[in-house]
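Peer 1: coordinates only, no sequence provided:
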C-alpha cells in the first residue's frame, strides 16, 4: 500500500489504489469500499437488481439508514405523510430482502447518512465512498474519495461494487491564518463559494489545505467538505492528520488492535506529495472572512453579514436577468443591506451543521437568553447518537429554556421532502447547504448561515452580526 511514486496528489494516491482496470480512452473501473444508501435514491436500484435476478454483490460493504423522509417529531408513531411512509417502508423491505444492514427509525444508530458514517467509524481515510446523495463529499474530511452518485450508479455498485469513472481534475484550495471572533467553518466555505461562484469548482476534486484548515476539528472539516458540491465540484477532501486519527480511534466500526496499527501506517502516507501537480490552486486568507449570509437562490450568492447586496449592474450582462429573478424571489433589492432584516424561522440542522459541536456552540451562546417571540426555532440533531449526547449534556434543557424546539434526527427542513417545511413567503435562516427556490418548501425563502449566526437571529428576531453579541 506504500506509494513509491513521487509527486502524486492525495486524490491520485487513493484513486490509483482503487483502480481495478484502466485503459487508454476509456473510463477507469474504480472499486468502491463503502456504499451508503437511504430511502430516496435506492428503490429503483433495488428494482433493477430484482428484474435482472441479481443479488447485492457485497452487502457487508453497504450501510442503509432512513433520513430524508422521516418526521422529526413522534418518530415512534407511523409516518403520517403517505409518500414518506411508503419510501421508508420500501427501504425496510428492500434491505431485508437483499441482506443489507439498516439503521431504520427506532435504531440507536439511525440518523442522517453523512452524520452516522463518521460517528460510527465507517468513514475512514483512504477509502472510496459513494451514496445516492450529492453531499457525500462530507466524508472527504477524513481523507477519503467520497462523492454522490445517481440511481443507475447505485445499481452498478449494488451489482459489482465498482463504478465506471473518468479520473477527475484536481484543485487545491488553501486557507491560511487565524479566524476572527464569531467566524467558523461554515463561514469559510460560504466565503469560498461566494468568491469563486456556484460553478467555480466544476469538474474538480478539491483538496482543502493551509493552516486554517489544519486548525479545524473533524466536525468543522466535515462542514467544509460537505459544501464542495455547492461550488460544482465532484467532491472535496482534507489530508488526514492526528486530529483525524484521534477522532476515528475507538469508534464502533474503526479498526481495532493490530488492524489499527496496519491502517494507521497506511493512513500516514495519505497526503499530497511536495511536488504533486494540481490542475488549479487557489489561496484565501482567514482574516478576510466575516460571518457570512446568502441573499439569493444559489449558495454562491453570499456576502459578509455587514455588506450590502451587490448591484445588479456589477454582474455580467448575461447573468443580470437571473440575478434579478433571485432577488425578486427573495424579496430583496440590490445595494440593500441585509442586517436587521426580520426573520420568521431558524433551522439548525442538516448534514452540514447538526453534529454535537454545532449544538454545543448554539447552546453555549443561547444559555440564559430567550428566542424572539416572532421566530420559530427548530434544532434537529443529525443522529440518534447526537440527540442522546445532547440530552446527556443537558443541552436540551438550555434549548427548552430559550424556547428552541429540539426535535428528533432527520434531514428535516433542509429540503421540502418531509413534514418540516417552511411556509410560502417566510424567511428562514438556515444552517443547511442549499438555498434554491422552494428548497425548504414551495416559495420558502432561505438564507444560509453558520450555527452561531443562526442562533443570533433566533434571539434577536432579525439578521444580526453575532460578533456584537459575543462577550
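Peer 2: Yep, it's here. The model shown is predicted, which means the values in this text are computed figures rather than measured ones.

Peer 1: CA only for contacts and neighbour counts going forward, please
Peer 2: Fine.

Peer 1: may I see the buried residues of stretch 221-236?
Peer 2: Buried positions in stretch 221-236, judged by neighbour count with 16 or more other Cα atoms under 10 Å: 221-236.

Peer 1: for that stretch, what is the distance to the chain centroid?
Peer 2: A distance of 7 Å separates the centroid of the chain from that of stretch 221-236, by Cα atoms, centre = their mean, to the nearest Å.

Peer 1: beyond the longest strand along the chain, next helix or strand please.
Peer 2: Assignment by DSSP state E gives strand 169-176 as the longest strand of the chain. Going down the chain from strand 169-176, the next helix or strand is helix 185-196, by DSSP states H and E.

Peer 1: buried sites along that next one?
Peer 2: Of all the residues in helix 185-196, those buried under the rule 16+ other Cα under 10 Å are 185-195.

Peer 1: how about the residues you listed in JSON lines, adding distance to residue 9?
Peer 2: What follows is these, written out as JSON lines (distance: Cα to Cα, whole Å):
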{"residue": "185", "distance to residue 9": "24"}
{"residue": "186", "distance to residue 9": "25"}
{"residue": "187", "distance to residue 9": "26"}
{"residue": "188", "distance to residue 9": "23"}
{"residue": "189", "distance to residue 9": "22"}
{"residue": "190", "distance to residue 9": "25"}
{"residue": "191", "distance to residue 9": "25"}
{"residue": "192", "distance to residue 9": "21"}
{"residue": "193", "distance to residue 9": "23"}
{"residue": "194", "distance to residue 9": "26"}
{"residue": "195", "distance to residue 9": "24"}
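
Peer 1: ok, and here's another one to check against it:
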C-alpha cells in the first residue's frame, strides 16, 4: 500500500509513539507572535529554562499592531504590553524577531513563505489556527495552543495524535471572475464548517494544480474553517519556482539536494484516504457568505436559504445567524448594501491579491458611502505595491493602503468595524463580533470585495469585467 503525502511527512517526524496514545512529533519550524507567546515564555522562565532550539523559531508582531502610524507608540494598552513582551522575550531567549519597523515584519503566515522559511516536507506550528496556510507548500502545518507553544519552545517536539486523511479534488477550468477564495468558499458551502473535523485535508486536481502559490495559500488557509487539522497541497514546479532564490531558501548544492527530496513528496497512486470528495471547477461561481460561519456561503447571484430548504438540525442556526446579520430568508444577496470593504488578512493580503484588486479598480472610483481598507500582509508586500505604483491606483480610486498587520480580520487592534455595519471582507472568519462588537461580515474574494467597493453593494464582479 502506498503512502499519502501527509503520511510521508508525518512518518519522518515521529520521534516515538506512545502505546495507545499520541506520537511525539518533531517540529522543524516554530512561528510565534505577540498574542499566544507571552504565557509560554512565562512558563519557561518559571522553570528556569531557555528556548531549546531558538534558531528554529521565528517571531513577528502582527495581531495587535496598528496599521497607521506604526512609528508611534501603540495606543491600546493591552496591545502595547503584548508587543513589548514579545520584544523582551525574544531578546532574552535569542529568538529572531521581525518587529515593527523591521523590513521583514508582517503577518506570520505571509512572511514565512515570502522569506523562503516555509519549505516542502516540513512540520510547522504556530499559536494561530491559520498556520494551515503553510501547507500549500507540501508541509504539515497546524495551529497550537499556548501550553503547546511552551512545549515546542522547550523541546522542539509536540504530542500529537495522527488525524484521519481526506482528499478534496477540484478538476476542470475556473470560470471568469472565479479565484481561489471562491473555490474554498464553495467547498465549505458543500461540506460545511465542520465537514473536515478530525482530518488532515489534501487538496488535489487539475484546478488546484493550475493555481499560483499565493492562491494555493488561500485554499490551505481556510482548511481550518472546515474543521480540518491542517490542509496541504503536493509541491510541484510551481512550488519550487516560488521558493528558489528567496532569502532563506537553500542555495547551490543544498538547493539541488532539497529539490530531489521535495520531488518525492506526493500521494502515491495506491495511497488510501479515509474520505474523498470530487468537485467540478465549472460549477463554481463568485461566492459570498450570508451567515455567521464560513460554511454559510452562496453564489453572489444566489438567494439566502430558507428553513424549508435546509436540514432540520440547521434551522435554529440559520435563524440566529440571519437575526444577527439583519438579513431575510429567501432574499437575494446581490444588491445588499455594504458600508466597509476590508482587503487583507493572512487569507488575501499578498502581492497577487493587491495586483488583482488594482487591475480591477484602475480608472474607477469607490462608492462615496463605502470605506475601503487595503492592508498588505507584510512590509515586503507594501514595498512591492509602492514600487509597482499600486498605491497610486488605490489612492486615485479612494482606497486607503494601510501598513502591515492582521487589521480588521479580528477585533484585537484598532481596526474595528462599527456595530451594525456591513463589511465585505477577504479574511477567513465571519463569526459574531469577529471584526468588532456587532459587526456584520460577508466573506468574499478580493475581486468580489473590490466590485462592492466600487458599487456600494454586493455585486457580481463578472458584470464589470472586460
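Peer 2: Looks like it came in fine. Everything numeric here is computed off the predicted structure, so don't read it as measured data.

Peer 1: about what we covered before: which residues of structure 2 does the longest strand of structure 1 align to?
Peer 2: Residues 164-171 of structure 2 are where strand 169-176 of structure 1 lands when matched by TM-score structural alignment.

Peer 1: kindly report the same for stretch 114-121 of structure 1.
Peer 2: Using TM-score structural alignment, stretch 114-121 of structure 1 pairs with 109-116 in structure 2.

Peer 1: can you give me the strands in the stretch 101-250 of structure 2?
Peer 2: Taking DSSP state E, counting those that start in this stretch, the strands of the stretch 101-250 of structure 2 run over residues 123-126, 140-143, 157-160, 164-171, 199-204, 230-232.

Peer 1: deepest-packed of the ones you listed, please.
Peer 2: strand 230-232 (a mean of 33; mean count of other Cα atoms under 10 Å).

Peer 1: can you give the contact residues for that one?
Peer 2: For strand 230-232 of structure 2, contacts defined as Cα atoms under 8 Å, 6 or more residues apart in numbering pick out 6, 132-142, 199-203, 220-221, 223-224.

Peer 1: quick check: nearest residue in space to the residue nearest the centre of structure 1, chain neighbours excluded?
Peer 2: Central residue of structure 1 (Cα atoms, centre = their mean): residue 226, 3.3 Å from the mean position. Nearest residue to residue 226 of structure 1 in three dimensions, chain neighbours excluded: residue 138, at 3.9 Å (Cα to Cα, 6 or more residues apart in numbering).

Peer 1: what residue of structure 2 takes the place of that neighbour?
Peer 2: By TM-score structural alignment, residue 138 of structure 1 lines up with residue 133.

Peer 1: and residue 292 of structure 1, by the same measure?
Peer 2: When structure 2 is aligned by TM-score structural alignment, residue 292 of structure 1 is paired with residue 287.

Peer 1: quick one: contacts for the nearest residue to its match once chain neighbours are set aside?
Peer 2: Excluding its sequence neighbours, the residue lying closest to residue 287 of structure 2 (Cα to Cα, 6+ apart) is residue 299, at 4.3 Å. Counting by Cα under 8 Å, 6+ apart, residue 299 of structure 2 makes contact with 285-288.

Peer 1: OK, contacts around the corresponding residue of structure 1 for residue 262 of structure 2?
Peer 2: In structure 1, residue 262 of structure 2 lines up with residue 267, judged by TM-score structural alignment. By Cα under 8 Å, 6+ apart, the contact set of residue 267 of structure 1 is 125-126, 240.

Peer 1: okay if I get those residues as a markdown table plus neighbour count and distance to residue 331 of structure 1?
Peer 2: Converted to a markdown table, the contacts of residue 267 of structure 1 look like this (neighbours: other Cα atoms under 10 Å; distance: Cα to Cα, whole Å):
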| residue | neighbour count | distance to residue 331 of structure 1 |
| --- | --- | --- |
| 125 | 27 | 44 |
| 126 | 29 | 45 |
| 240 | 24 | 43 |
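
Peer 1: if we can go back for a sec, which residues outside the longest strand of structure 1 are in contact with it?
Peer 2: Contact partners of strand 169-176 of structure 1, identified using Cα under 8 Å, 6+ apart, comprise 11, 201, 203-213, 278-286.

Peer 1: give the buried subset of these as a PyMOL selection command.
Peer 2: This is how PyMOL selects the buried members of the contacts of strand 169-176 of structure 1, with burial counted by 16+ other Cα under 10 Å:
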select buried, resi 11+201+203+204+205+206+207+208+209+210+212+213+278+284+285+286
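
Peer 1: what's the separation between residue 448 of structure 1 and residue 431 of structure 1?
Peer 2: 6 Å (Cα to Cα, to the nearest Å).

Peer 1: I meant residue 385 of structure 1, not that one.
Peer 2: As defined by Cα to Cα, residue 385 of structure 1 lies at a distance of 20 Å from residue 431 of structure 1.

Peer 1: so for the two, which sits in the more crowded spot?
Peer 2: Legend: neighbour count by other Cα atoms under 10 Å for residue 385 of structure 1 and residue 431, higher for residue 431 (28 against 21).

Peer 1: residues touching that one, list them.
Peer 2: When contacts are counted by Cα under 8 Å, 6+ apart, residue 431 of structure 1 touches 347-350, 352-353, 448-451, 454.

Peer 1: what's it aligned with over in structure 2?
Peer 2: So, by TM-score structural alignment, residue 431 of structure 1 is matched to residue 426.

Peer 1: the match of residue 138 of structure 1 touches residue 109, doesn't it?
Peer 2: Yes. Between residue 133 of structure 2 and residue 109 a contact is recorded at 6.5 Å, counting by Cα atoms under 8 Å.

Peer 1: more neighbours: those two, which one.
Peer 2: Taking neighbours as other Cα under 10 Å, residue 133 of structure 2 and residue 109 compare with residue 133 leading, 32 against 25.

Peer 1: quick one, what contacts the more buried one?
Peer 2: Residue 133 of structure 2 neighbours (Cα under 8 Å, 6+ apart): 109, 141, 217-222, 231.

Peer 1: ok, of those residues, which one's closest to residue 465 of structure 2?
Peer 2: residue 218 (22.2 Å; Cα to Cα).

Peer 1: that closest one -> structure 1?
Peer 2: Taking TM-score structural alignment, residue 218 of structure 2 has residue 223 as its aligned residue in structure 1.

Peer 1: helix/strand/coil for the residue nearest to that match when sequence neighbours are not counted?
Peer 2: Distance criterion Cα to Cα, 6+ apart; nearest residue to residue 223 of structure 1, sequence neighbours excluded, is residue 352 at 5.0 Å. Of the three states, residue 352 of structure 1 takes coil according to DSSP: H, G, I helix; E, B strand; the rest coil.

Peer 1: aligned partner of residue 352 of structure 1 in structure 2?
Peer 2: Match for residue 352 of structure 1 (TM-score structural alignment): residue 347.
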